[in-house]
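Asker: Quick one: sequence and predicted model below, then my questions.
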Amino acid sequence: MPSSANNIRNIVVVGAGVAGLTTAITIQEKGGYSVTIVAETFPSDPKTIKYCSFWAGGHHVSHAGGDARLQKIDSDTFKIMWDLSAPGGDAEACFMRISETQYFYDGRDAHLDWMPDFKRLPEDSLVPGAKVGVTFTTLTFDCPKYVNYLLARFLARGGTVVRGSVQHVNQVAEGGADIFARGRASSAPVDAVIVCPGLGARTLGGVEDDQVYPVGGQTVLLRAPWVTFGRSASHLSEARWTFTIPRKSGEIICGGTKVDNDWYPVPRPETTEDILKRCLALCPELAPPEVRAVREPTVDDIRSLILEEGVGLRPARKGGIRLDVEWIEGRKGQGKIPMVFNYGHSGAGFQSSWGSASIALDLLEKSLDAFSL
């Protein structure tokens, strides 16, 4: 049964990355829940390697391939983000609607024909070495700005945040969020714990998922407001791919790398140089228009545009996103409560966020309904 007399169920979400924030909002806005996020880092904090959502490039391009379940998660997320990005939309300033061109060197089917304005490129228009090319309309997101929007929305809808470093899920299940905020157990017991710790799922007690690992990614942030389209080129077998992702602010994310189990926490200078060379070759328009008007641009022409170099540790998981439920002991005398998992998104956390949050909510409600029978 619900823990409080007014039938409001108390839910604690562990983690405040894009997955945790979106899941918390989805549960809070469903109604009938009081939701608290407990996390060590929040979007308004200074950037840190521990918080991957700061560093994400930010375009909605599904990696689902032929996976029907993941494609639905991504497409459901796209629909919500498209509404948010509309003129006058709730988060219009966080998004930029663009035309995206993608090239594939291995000839695979991109499985992106569900995207708006999707077209396959003729062979004579491909970049050298590419076997397949597609164009479509999508959107980009200014990730630092967007996660702060999510935090503000969650708080405005009545959510609560508590800063705390959770060592074991039993700390939350028994004590609630107040053990981190006030050093004592919360007055009302917790009805469910939602686990969205990203890479922290490796070490979080009660989870300790050894299938979770980092995929290191390095990017370069430039100021190039004249670029209003996106391009990328990739090969499955390489530990890198090339992309340019513009933001509404006039910034553009250039990348990148994808190296399994690369924990290195700061940008490597030689990788920055490689990224600049690859991105300029793919997108010469990165160079200022006045340069391109008189000569072929070089890397030196875009080096002065650099605002920041970044590294993020994408929270990947063998087997993909974990979306399921386990039952753990709650407060003494309460019995078992559901623990819902939503982590392991790798580099697709933003583009699968709303779809996976919806599944997490469904798992939560089915578990609580079964508990109350």
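Answerer: Arrived safely, thanks for sending.
Asker: Going by C-alpha atoms from here, please, whenever you check contacts or count neighbours.
Answerer: Noted.
Asker: how deep is H168 tucked in, by neighbour count?
Answerer: 14 (other C-alpha atoms under 10 Å).
Asker: residue ranges of the helices in the stretch 201-350 of the chain, please?
Answerer: Assigned helices in the stretch 201-350 of the chain, in chain order: 269-282, 289-292, 299-303 (criterion: DSSP state H, counting those that start in this stretch).
Asker: Next: the stretch 1-150 of the chain.
Answerer: Using DSSP H, counting those that start in this stretch, helices in the stretch 1-150 of the chain cover 18-30, 68-85, 143-156.
Asker: also this one, for the comparison:
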Amino acid sequence: MRVRVVGAGVVGLTSALRLAQAGHAVEVVAAATGEGTTSSVAAALWYPYRAYPEADVTRWSATSYRALRGLTSDPAAGVRMRAGRELFRRHTPDPWWRDAVPALARVAAERLPPGYVDGYELNVPVVDMAVHLPWLRGRLDAARVPVRTRHVADLGDAFDDVDVVVNCTGLGARELVPDTSLTPVRGQVVVVAQFGLAEWLLDQTDPEHLVYVVPRGDSVLLGGTAEERDEDVRVRPETTADILRRCARLVPALDTARVLGHRVGLRPGRPTVRLETEFLDRGPVIHCYGHGGAGVTLSYGCAEDVAGLVSRLS
């Protein structure tokens, strides 16, 4: 079938790639690509963060885990497996997404920092989005899938010369669909030079002021914030200072780390991910948006479902 994917974040690009692999003629159109997307700001630590419903998210996350782990053999893909710990200040049961990972263990008492009483440790993919997004573009180029810069203001207008439209516009679906259930969740991060850190760390004790330290190849990403209904994409110096202070309490070596940059992105929060077919006058639209803070974590799994829905229309 002839398919137009609207949106060039990680969800749009992985969906387009999977559709091309299934034999469809695919084109991607998007108002922003590369560094202009929310995906480019992502910490991209595999973790089902702020994404529901639980059963579907667990399934999608498991598929993405396997896909990303498989990409670690290709250095150009920007994916590494990293061991890490999520830390808690109170005893906590296993996460609802436990079945999405092959192994998850409790942190031994001697490995808990002061003030923490429990934790998980697990090995997960960490994706350097500055590498992975261009890698995806390269895979699409090889599959002869063009990516064009174009603002789509009406889904009906996206049907010119195609049979199906796939809506992967993230927060943009709020106006495009429109979908008032979408909520921006502001995330600000700091990027510092790598200083030999191999393990990621996460503390969600304060759900609005998160602490995460995610090592990548030549940098470490520090976060962060989760500020609902805040659409300010300017870097706030006071937030930067707070992020550095909170992360350094967990990893003291960050006190002397060299700051490389600051980024802000708006996560597409929604009560549940929307992944379904809607039939408009012009034709079928497959919606795939509302991934919260788990776009990378869900992307390859959701791409499989998108391809399945398109195949059912054939």
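Answerer: Looks like it arrived, so ask away. As the structure is a computational prediction, the values presented were derived from the model and not from experiment.
Asker: Tabulate the helices of the stretch 1-150 of structure 1 (CSV), appending mean neighbour count and distance to L204 of structure 1.
Answerer: As requested, these are arranged in CSV below (neighbours: other C-alpha atoms under 10 Å; distance: least, C-alpha to C-alpha, whole Å):
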stretch, mean neighbour count, distance to L204 of structure 1
helix 18-30, 23, 15
helix 68-85, 18, 25
helix 143-156, 19, 23
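Asker: export those helices to a markdown table and tack on distance to I328 of structure 1?
Answerer: A markdown table is the format used below for the helices of the stretch 1-150 of structure 1 (distance: least, C-alpha to C-alpha, whole Å):
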| stretch | distance to I328 of structure 1 |
| --- | --- |
| helix 18-30 | 20 |
| helix 68-85 | 27 |
| helix 143-156 | 26 |
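Asker: quick one: which of the ones you listed is nearest R120 of structure 1?
Answerer: Counting by C-alpha to C-alpha, R120 of structure 1 lies closest to helix 68-85 out of these; the figure is 19.1 Å.
Asker: and among the helices of the stretch 201-350 of structure 1, the most buried is which?
Answerer: Highest mean neighbour count of these: helix 269-282, a mean of 18 (counted as mean count of other C-alpha atoms under 10 Å).
Asker: how close does that helix sit to structure 2?
Answerer: In the superposition against structure 2, helix 269-282 of structure 1 averages 0.8 Å from its aligned positions (mean C-alpha distance after the TM-score superposition for structure 1).
Asker: against structure 2, where does that helix fall?
Answerer: Aligning helix 269-282 of structure 1 against structure 2 (TM-score structural alignment) gives residues 237-250.
Asker: quick one: contacts of that stretch?
Answerer: Residues from elsewhere that reach stretch 237-250 of structure 2 (C-alpha atoms under 8 Å, 6 or more residues apart in numbering): 113, 188-190, 211-213, 222-224, 254-255, 262.
Asker: Reformat the residues you listed as TSV; add distance to A67 of structure 2.
Answerer: Putting the contacts of stretch 237-250 of structure 2 into TSV (distance: C-alpha to C-alpha, whole Å) gives the following:
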residue	distance to A67 of structure 2
P113	33
Q188	28
V189	26
V190	28
V211	27
Y212	24
V213	23
L222	25
G223	25
G224	27
L254	32
D255	36
H262	29
